[in-house]
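Q: any chance you could fold what I've pasted below:
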Amino acid sequence: MSSFNLTSSGPPTFILNGIPWLEADHIRISIPFSMFYLITLLGNVTVLFVVSKEQTLHKPMFLLLCMLALTDIGLSTCVMPKALCIFWFGFKDITVDGCLTQLFFLYVFAITQSAVLVIMAFDRYIAICEPLRYATILTNARIVKLGLVGLIRAVLLILPETLLLRRLPFCTNRVILHTYCEHMAVVKISCGDTAVNRVYGLVIAFVIIGLDLTLIGLSYGLIIRAVNKISSKKAHQKALNTCTAHICVMLMSYTPYLFSTLTHRFGQGIAAHVHILLANLYLLVPPMLNPIIYGVKTKELRDKVGKYTCRR
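A: Just a heads-up that it's a prediction; the model follows:
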């Protein structure tokens, strides 16, 4: 593994090492990574384009899909361009300010996406449990306001974390064993007291995930209770089918995030290259699959996408 020493009087830069012990395979690793990133951009931009063009899709559900698409693009774009520069050209340098900026936007997009998934669960609850009041409860304006609240929450939570990192001293070892500026990866190379940073990062992870998963669980508990009261088997199946896409997206988003968060703090027995590969795939695979899942499971969106892609 490469190493880099820099005196404290040197320029304020870090070195992103890429994937430890797999440096010789960076070019080969970049092939699926770049393909996944291109598919992510294509799929999510397609969703944004089709929804913006089609007046019939200007509904709360599709507005939420656009929010999810924007967070998916943001998550992958915060990481992949720099990661590909490391893989292809060996451009490992990143300024301290650049590193903290990347970290800030990465976590803002991640927490905002979690808020969008909560709003989606609430949307499904209203659609199934209060269908006659759906149009009055969930208007486009209200969805936008809820999305802004999620964004503001993310900024207010991540800004202190970024400022706490800014105050840390970094001495001779400035090599970050990662492809991007992940919070704990940066904390580990500091030569100062990082107790506050570690506690704050862990509290954010568990508060956000715990709160959001509790709200989603509450929504689905009420949905299941309402569905069980439906006598018609066909209506029962239709109600459950409306939730399938959201459940798939939710599992793909939260499961790898929890794994990545816990292994970075407690998974000393997991090889670094395995953890970092999985951390990168977490930022690539769900954003790539989300528009595909919703495109397949949502007939209105599927038909409108077909209208543009099949046009001669």
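
Q: going by C-alpha atoms from here, please, whenever you check contacts or count neighbours.
A: Fine.

Q: and Tyr308, how many neighbours does it have?
A: Number of residues near Tyr308 (other C-alpha atoms under 10 Å) recorded here: 12.

Q: who touches it in this structure?
A: Tyr308 sits next to Val50 when contact means C-alpha atoms under 8 Å, 6 or more residues apart in numbering.

Q: surely Ile176 touches Ile19?
A: No - at 10.1 Å, Ile176 does not count as touching Ile19 under the criterion of C-alpha atoms under 8 Å.

Q: which residue ranges of the stretch 151-300 of the chain form helices?
A: For the stretch 151-300 of the chain, the helices defined by DSSP state H, counting those that start in this stretch occupy 183-187, 195-228, 233-266, 272-282, 285-297, 299-309.

Q: give me the number of residues near Thr136?
A: The number of residues packed near Thr136 is 9, by other C-alpha under 10 Å.

Q: for the helix or strand where it lies, packing partners?
A: Under the criterion of DSSP states H and E, Thr136 resides in helix 134-137. Secondary-structure packing of helix 134-137 (3 or more C-alpha pairs under 8 Å, 6 or more residues apart in numbering; DSSP states H and E): helix 96-129.

Q: and for comparison, fold this next one:
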Amino acid sequence: MPAAVNSTNPRPLTFILIGIPGLEDEELWISIPFCLIYVMALLGNSLLLYIIKSDPSFHEPMFFFLSMLAGNDIGMSTSTLPKMLSIFWLNCREINFSACLIQMFFVHSLSVVETGILVAMAYDRYIAICYPLRYTSILTNSLLGKISIIILIRAFITIFPLPFLVNRLQYCNTNIVLHSYCEHMALVKIACGDTRVNNIYGLILSLSITGFDLLFIASSYVMILRAVFHLPSKDARHKAFSTCGAHVCVILITYTPGIFSFLTHRFGQDSVPHHVHIFLANVYLLFPAMLNPLVYGVKTKQIRNRVLKLLSGANSYTWFCVYSLYRS
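A: Okay, here's the model as predicted:
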């Protein structure tokens, strides 16, 4: 395993991904829950996409954004997990320089898409509660298409410079990345020379996107709460709160590990062990992808009923097949 890069060739052909530094001996045991989480994320989000696409009653703005979230979660978990499992199971730690930059672009751009979708879902809930009679006339198919395009363009524009900023760096001393995937700051840390542009751009990017999105979501919910408390009956208020419950849970699931990981990475490097930071970075990418379909399956009555109907139909088909085999 190469540990150093020749100073005459400052850009390595490959990087070496360590995995979770300090926990190399436990990688097999760590890989088992990670693999299960990935499988559950794929199955849960695929089922969610199938239900939304196959049932016309789900063809409305709320479920449009939910299908975007499910597709994005599949992409985000798939951008890191297969390579991570190859590290844990096959000791395949090398990754081509260009492939590393591509992975970094998708990891960070899909993270920006994720938070953009949560902002769009907050706007959807604001319109649904504050302007219920105008809900469908405001959130038209044309507007939904424009919102989705804006979310994708914003992610592309903000993350597109990162591969070029990393490509300009020199790696004189080592090509060993102390991470389980190609994360921007993990690559910057092992570079030699001036990395101030990367550090400043990464910090501005994190603060501006997260700060703007959280501010918009908070503003939406302030107006939602104001509208809810003006509703005449307790039942109406409870119904309004219940429509936002799943979205609030998803916001907490997504932002809590992400903000904690950012704070430990930027300000708690001396007090927080490095393997804890890497573990949290993986939790930030994987756990929301697994939990989001579960939250919406439990909190959203229409989806819950549709899933139960599918499961009951599958059970009936299974018993029919068993009975047919027995009769034959």
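
Q: with distance to Ile15 of structure 1 added, can I get the helices of the stretch 151-300 of structure 1 in JSON lines?
A: Supplementary listing: these in JSON lines, determined by distance: least, C-alpha to C-alpha, whole Å:
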{"stretch": "helix 183-187", "distance to Ile15 of structure 1": "11"}
{"stretch": "helix 195-228", "distance to Ile15 of structure 1": "21"}
{"stretch": "helix 233-266", "distance to Ile15 of structure 1": "19"}
{"stretch": "helix 272-282", "distance to Ile15 of structure 1": "15"}
{"stretch": "helix 285-297", "distance to Ile15 of structure 1": "26"}
{"stretch": "helix 299-309", "distance to Ile15 of structure 1": "42"}
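
Q: so which of these gets nearest Ser114 of structure 1?
A: When these are compared by C-alpha to C-alpha, helix 195-228 sits nearest Ser114 of structure 1, at 6.9 Å.

Q: and the closest one, what does it pack against?
A: When contacts are defined as 3+ C-alpha pairs under 8 Å, 6+ apart, helix 195-228 of structure 1 packs onto helix 96-129, helix 140-166, helix 183-187, helix 233-266.

Q: and the third one, how far from the chain's centre?
A: Its chain's average C-alpha position is 18 Å from that of helix 183-187 of structure 1, according to C-alpha atoms, centre = their mean, to the nearest Å.

Q: follow-up on the earlier one: from the helices and strands packed on helix 195-228 of structure 1, which stretch is densest packed?
A: helix 96-129 (a mean of 21; mean count of other C-alpha atoms under 10 Å).

Q: angle of it against helix 233-266?
A: 160 degrees (axes from the mean of the first three to the mean of the last three C-alpha atoms, to 10 degrees).

Q: what range in structure 2 matches helix 96-129 of structure 1?
A: Using TM-score structural alignment, helix 96-129 of structure 1 lines up with residues 97-130 of structure 2.

Q: with structure 1 overlaid, how far apart is that stretch on average?
A: Mean deviation of stretch 97-130 of structure 2 relative to structure 1 after superposition (mean C-alpha distance after the TM-score superposition for structure 1): 0.6 Å.

Q: centroid residue for structure 1?
A: Ala110 (4.0 Å; C-alpha atoms, centre = their mean).

Q: is it true that that residue touches Thr71?
A: Yes - at 7.2 Å, Ala110 of structure 1 counts as touching Thr71 under the criterion of C-alpha under 8 Å.

Q: closest one to Gly10 of structure 1 among the helices of the stretch 151-300 of structure 1?
A: helix 183-187 (17.9 Å).
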